[in-house]
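Q: Fold the following and give me the result.
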Amino acid sequence: MSVREDFFDTSISRDFFASICGDLLGEGFGREVYACAINPDIVIKFETRARSFQNVLEHEVWEQVCHTALAKWFAPVVDISPCGTVLLMRRTMVPRPGELPDKVPALFTDMKTENWGMLDGNPVCHDYGITISNFSIKKTRKAVWTKPPAKVRN
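A: The predicted structure follows:
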């Protein structure tokens, strides 16, 4: 399923999509992420699976951490649509070798390098819709970074 093909099926909605969304930056289990054509500092995340709720979870996580010391580890959520199907987030850049930290807060559970990026010179998690465990954990742990498996296209 592709957001562009499956959800924007009228001429007005296709024009809107083309005006707002730039390149497809990535896709995962339940979302597609696009560059924002009108603001290069923002990405647009679209939910592509029913009952995925990754956007809603990211928004809720950000709301919990945005005024705490943990905020520095997260790419900020800018806004979310009323139903949660569209999320705006600060755009990160791909980290260079050696830029990812040796230790991260223990609440991060999915340590794929593709879930992280650099924002204002700091490493941040930009895909935390399903990668967080317990917020009461205050410890750090050694980060064992994994590369995602190669995507197979049919």
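Q: C-alpha from now on. contacts and neighbour counts both.
A: OK.
Q: So the residue nearest the centre of the chain, which state does it fall into?
A: Centrality entry for the chain: nearest residue to the mean C-alpha point is D127, 3.4 Å, by Cα atoms, centre = their mean. Here D127 takes the coil state, with states given by DSSP: H, G, I helix; E, B strand; the rest coil.
Q: To compare against the first, here's the next sequence to fold:
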Amino acid sequence: MMDADDTNDLINLICGRKLGEGTFRTVFECALDKTRVVKHDSGSNFSNINEWQLSNELAATSLASWIAPVYWLSPRGLWLIQAKTTPITLDQLPEKIPAIFADTKVENWGLFEGRPVCHDYGNHRAFVLAGKAGMRMRAANWIGTT
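A: So this is what the prediction gives:
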């Protein structure tokens, strides 16, 4: 059985220095791979789960180039490992961004593989946009047998 010392030892193995903190999450440098970050979610608004789901949904689309990829999510969604971005300046930010982004603070963006990406997209507009587009009627293409 693990005790608090065991848990802290494991966290210290994986989490390096603290990089930042927001309302719902704390971000650490990944001690095992400095090209990644570890995000700890308080569990209040499921930002880690939202990022994981959006990263997976967008992976095969052109929108994937606008986000920092997520590599791993813990079973309860409290811990997430994501690509680490480098700081970005205002003049490096694009003039237009996809409508999916909601929390458009400069601090939520960075450079990844030489391009601007959002690294904090736990709060997004995907559901709002899907709701609007989802009401558009289209021809049904039924699959199955009768």
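Q: check contacts around the counterpart of E21 of the second structure in the first structure.
A: Using TM-score structural alignment, the partner of E21 of the second structure in the first structure is E27. Applying Cα atoms under 8 Å, 6 or more residues apart in numbering, we find E27 of the first structure in contact with V33.
Q: any idea how far E27 of the first structure lies from I44 of the first structure?
A: 12 Å (Cα to Cα, to the nearest Å).
Q: Mutual contacts of these two, please.
A: V33.
Q: List the contacts of S55 of the second structure.
A: Counting by Cα under 8 Å, 6+ apart, S55 of the second structure has contacts A64, I67, P69, V70.
Q: between the residues you listed, which is nearest D3 of the second structure?
A: V70 (29.3 Å; Cα to Cα).
Q: neighbours around E32 of the first structure, how many?
A: Residues lying near E32 of the first structure (other Cα atoms under 10 Å) number 20.
Q: surely it meets N55?
A: No. Look at E32 of the first structure against N55 with Cα atoms under 8 Å: they stay out of range, at 10.9 Å.
Q: list the residues that contact both of the two?
A: K45, F46, E47.
Q: was I right about L24 of the first structure contacting V33?
A: Yes. In this structure, L24 of the first structure is within contact of V33 by Cα under 8 Å, at 6.0 Å.
Q: quick revisit: of the contacts of S55 of the second structure, which is the nearest to P94 of the second structure?
A: Of all these, I67 has the smallest distance to P94 of the second structure: 13.2 Å, by Cα to Cα.
Q: Looking at the first structure, name the residue matched to that closest one.
A: I67 of the second structure maps onto F74 in the first structure, by TM-score structural alignment.
Q: so that match sits right up against G129, yeah?
A: No. Between F74 of the first structure and G129 there is no contact, the gap being 11.3 Å when judged by Cα under 8 Å.
Q: Give me the more crowded residue out of the two.
A: Ranked by neighbour count (other Cα under 10 Å), F74 of the first structure and G129 place F74 first, with 23 against 19.
Q: List the contacts of the more buried one.
A: F74 of the first structure makes contact with W62, V124, C125, H126 under the criterion Cα under 8 Å, 6+ apart.
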